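Trainee: The sequence and its predicted three-dimensional model are supplied below.
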Amino acid sequence: MSMANAYNADQDTTLGAQDAALIARRTAALGPAYRLFYQEPLHLVRGEGVWLWDTSGKEYLDAYNNVASVGHCHPKVVKAISGQLGILNTHTRYLHDSVVTYAERLLSTMPAELAHAMFTCTGSEANDLALRIARSYTKREGIIVTKYAYHGVTEAVSQLSPSLGAYGTETPRVAMIPAPDGAGTSAGEEGAKFAAELAKAIAALRATGIEPAALIVDTVFSSDGLFTDPVGFLEPAADLIRAEGGLFIADEVQAGFGRTGDAMWGFQRHGLIPDLVSMGKPMGNGFPVAGVAMRPDLIAEFGTKARYFNTFGGNPVAAAAGMAVLDVLRDEGLLENSKQIGGFLKAELETLCAKRNDVAAVRGAGLFLAVDIASQDGECTLDAARAIAVVNHMRANGVLISATGPHASTLKIRPPLVLQKDQACQLLTAISDAFDATA
């Protein structure tokens, strides 16, 4: 999946001399593990709001990026970061108001049961920390994830990220289950199916002598293809893992900070209170800020015996960035904007796609939407090659999206939360044009 929309030098015939030379330097300096998006990579030099510009001055509507979630280079976030950077930036072993104030503000958006916050720099580190806490608290090792999940790139959480591929990720301590697929007619039916798969995974772990420590899910199942509905389907699985002695970890890196429009957090859509919540990407709008919220009892022994320190996690500049993001979300009404513009976009996509025989489904919530691309034979066979063709056609015409799902056959639409209606209309036009051009 991660390779489907990547640049392939063997197929490229369009790169200019400047970009070709930069790619050669990049390969020589950075090695073979990195990837570039799109068949013709983007050489970006500037961003503002929902817009990005390349070296030639060409403008792109960014309908993919949830890192700059409140808009590229938002002036309030830039001001907060640069202002604090000019005063003090150190670590959490000194007293400083900002990390405490930020933790208080962040926790106030969550259920009261989640009363402690710990900070890291990346979502991978946040999930790594959540994993350590879960195993420390339960005195168990087994973790259950969905079949195409992505939870990070450290050695520990790459084992929870089957979407990265099999190399280096397989371990008997991790069991994989299918994600909810939205086929259930109700939350109860969908939840029962998911809980039944979880029960099988727990039994399989126990058959090898491993007890379950946690179920961790991205609460919108973005790498599995984006499954947000029916609302409430996660509750039976959360109840089951707890009944079996494990914890429920909500990975909110993708779903959090108002992305779905219905609530600040993806787990709130389902009426749940997780045991641990991991956060990342949009937390600092591009500045490295991430963290974990948790029930206090989970960290009591770990905090006493293992302690915790992260040189850059929770530093004053990171806290300033995080608080500025919370300010912008509140002051600009971005949860409501996500709900309203996302609802408009989804309805228009459904109308557009209903007229075609090459789209299998439209899904999502708020400003996180998915469109399954199918073959044109009316059989709804998912078509990854055409999905990637659509993505690259749109890129060539100034609109950026990506592809996701087990076969990379699902368009992934995830613009900054500041997207406005006229920009949503531009996105819809680009999708329609790409459908026609690739038919």
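Mentor: Structure's in. What do you need?

Trainee: Could you use CA atoms for every contact and neighbour count after this?
Mentor: Fine.

Trainee: Let me see the ranges of the helices in this structure.
Mentor: Listed in chain order, the helices of the chain (DSSP state H) span 17-30, 75-85, 97-107, 123-138, 155-158, 187-207, 235-243, 266-269, 296-305, 316-331, 334-354, 384-396, 421-438.

Trainee: Use this one as the comparison:
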Amino acid sequence: MNPDETMVNAYRPGTPLPPEAQALIDRRTRLLGPAYRLFYETPVHFVRAKGAWLYDAQGAVYLDCYNNVASLGHAHPHVLAATAKQAETYASHTRYLNDTVLDCAEKLLSHFPPDLSQVMFTCTGSEANDLALRICFAATQGTGIVVTENAYHGVTHLMAGASPSLGRGVDLGPHVRLVPAPRDAASFAADVTAAFADLQRHGIKPAALLVDTIFSSDGVIPGAFLGPAVQATHAAGALFIADEVQPGFGRTGAHWWGFQTHAITPDIVTMGKPMGNGYPVAGLVARPEVLAPFGAKARYFNTFGGNAVACATAMAVIEVIEAEDLLTNATRIGAIMAQGLRSLTHEALGQTRQSGLFLGVDILQDGHPSATKAARLVNLLREARVLISATGPRGHVLKIRPPLILTEAQADQFLSATEQALRLL
């Protein structure tokens, strides 16, 4: 979940709700405080989930076309069995020798280019990105960071300062520079070059270019345009971090990782959300020469990052993706969804962008981006018991990101519900 999305299609206090729903919201506000947000004008109270289905407190069934945390589908039996077996056998951290941790590292690295050969485990994608920047600071002796204009990379203090999608209420770090989301390879590289030059003019040594390789918070922008920007990053003495928290683990269909679409090998790759299919496990993979300066100066330890249960769970996730050939499924079902969306005719529908089971659709009013119409469409789909979200700097891009196990029948259900919702828009 990205914070910018909760502002686009969120519940707003004062919305008339059934008494039992309002009571639950009031209780939540009293216990959790004011910082949390809820999806949808009428929030949903879920009590269980299985596969791509979610069940509310009244037993109604919803199709999940958004949740990338349970990317293999909710409650996948193979993953649950691996978690439970390891939990009842042994659970501790990486200060003790344990085969499961190393087996997981080897399994994970088997899906990376040979130059990316060392793993560090964390609990969340935010932690992974935070650690990646610390590694870059040590390797470059710089602190300058370049990210895109509506990026989201995490909620630690360091990462919140490099996540402009959190909004104007969260200050950017003083060593952070923003560049527009890519339009093409040449202009993006030029923007990155200019951003690093601006850092240097202000006495800040460059350290890293950090991007989500499908630019999901910038509006879902698939393509193959990062090569020149990575060259510009290295020319500035900085390192390139590929944030794969959203596009990774087969989401884009053709590849395990979004950076592979761009035909590049990053210096560091960060992972999160789908790595444990709901269990908190994340991490990064890096070139050994990039890790060496950090490791020479600092000890790294994480009480739960890389514990045996987390690693058994992550290994099971990889096994499912392999055994069920989910990259092929993501490619096939994603193409069906994209073709179906492009076949719909409605004045509010703009461009559909798609890579595997990651789709972004521009929503327009009078030919211009419309966050209002996008939010309305998201809520109409929620009323039809199909869940998606909206994203992008203007809040006008539908963000569609179903579990990788989505079937053709479920894709058809999504398309049918979208067609009906458009009639009411």
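Mentor: All right, it came through fine. Worth saying up front: this structure is predicted, and the values here are computed from it rather than measured.

Trainee: Provide the TM-score value for the superposition.
Mentor: TM-score for the superposed chains, counting by TM-score structural alignment, normalised by the length of structure 2: 0.98, backed by 421 aligned residues with a C-alpha RMSD of 0.9 Å.

Trainee: re earlier: just put the helices of structure 1 in JSON lines and tack on mean neighbour count.
Mentor: Output for the helices of structure 1, formatted as JSON lines (neighbours: other C-alpha atoms under 10 Å):
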{"stretch": "helix 17-30", "mean neighbour count": "12"}
{"stretch": "helix 75-85", "mean neighbour count": "17"}
{"stretch": "helix 97-107", "mean neighbour count": "17"}
{"stretch": "helix 123-138", "mean neighbour count": "23"}
{"stretch": "helix 155-158", "mean neighbour count": "18"}
{"stretch": "helix 187-207", "mean neighbour count": "18"}
{"stretch": "helix 235-243", "mean neighbour count": "18"}
{"stretch": "helix 266-269", "mean neighbour count": "23"}
{"stretch": "helix 296-305", "mean neighbour count": "14"}
{"stretch": "helix 316-331", "mean neighbour count": "22"}
{"stretch": "helix 334-354", "mean neighbour count": "19"}
{"stretch": "helix 384-396", "mean neighbour count": "23"}
{"stretch": "helix 421-438", "mean neighbour count": "16"}
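
Trainee: Any chance of CSV for those helices, columns distance to Ala255 of structure 1?
Mentor: Output for those, formatted as CSV (distance: least, C-alpha to C-alpha, whole Å):
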stretch, distance to Ala255 of structure 1
helix 17-30, 31
helix 75-85, 21
helix 97-107, 15
helix 123-138, 12
helix 155-158, 18
helix 187-207, 19
helix 235-243, 17
helix 266-269, 5
helix 296-305, 23
helix 316-331, 15
helix 334-354, 12
helix 384-396, 22
helix 421-438, 20
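
Trainee: of all those, which lies closest to Ser69 of structure 1?
Mentor: Ser69 of structure 1 lies closest to helix 316-331 among the helices of structure 1, at 8.7 Å (C-alpha to C-alpha).

Trainee: Provide the aligned range in structure 2 for that closest one.
Mentor: On structure 2, the counterpart of helix 316-331 of structure 1 by TM-score structural alignment is residues 308-323.

Trainee: And that stretch against structure 1, how far off on average?
Mentor: For stretch 308-323 of structure 2, the mean deviation from structure 1 after alignment is 0.6 Å (mean C-alpha distance after the TM-score superposition for structure 1).

Trainee: hmm, back to that, closest one to Phe287 of structure 1 among the helices of structure 1?
Mentor: Shortest distance between Phe287 of structure 1 and the helices of structure 1, using C-alpha to C-alpha, is found for helix 316-331: 6.9 Å.

Trainee: what's in contact with the closest one?
Mentor: Helix 316-331 of structure 1 is contacted from outside by 70, 76-78, 80-81, 84-85, 88-91, 96, 98-99, 102, 105, 257-258, 283-285, 287-289, 334-335, using C-alpha atoms under 8 Å, 6 or more residues apart in numbering.

Trainee: List just the one of the helices of structure 1 that sits closest to Ser2 of structure 1.
Mentor: Of all the helices of structure 1, helix 384-396 sits nearest to Ser2 of structure 1, with 11.9 Å by C-alpha to C-alpha.

Trainee: Out of the helices of structure 1, the one nearest Ala213 of structure 1 is which?
Mentor: Nearest of the helices of structure 1 (C-alpha to C-alpha): helix 123-138, 5.9 Å.
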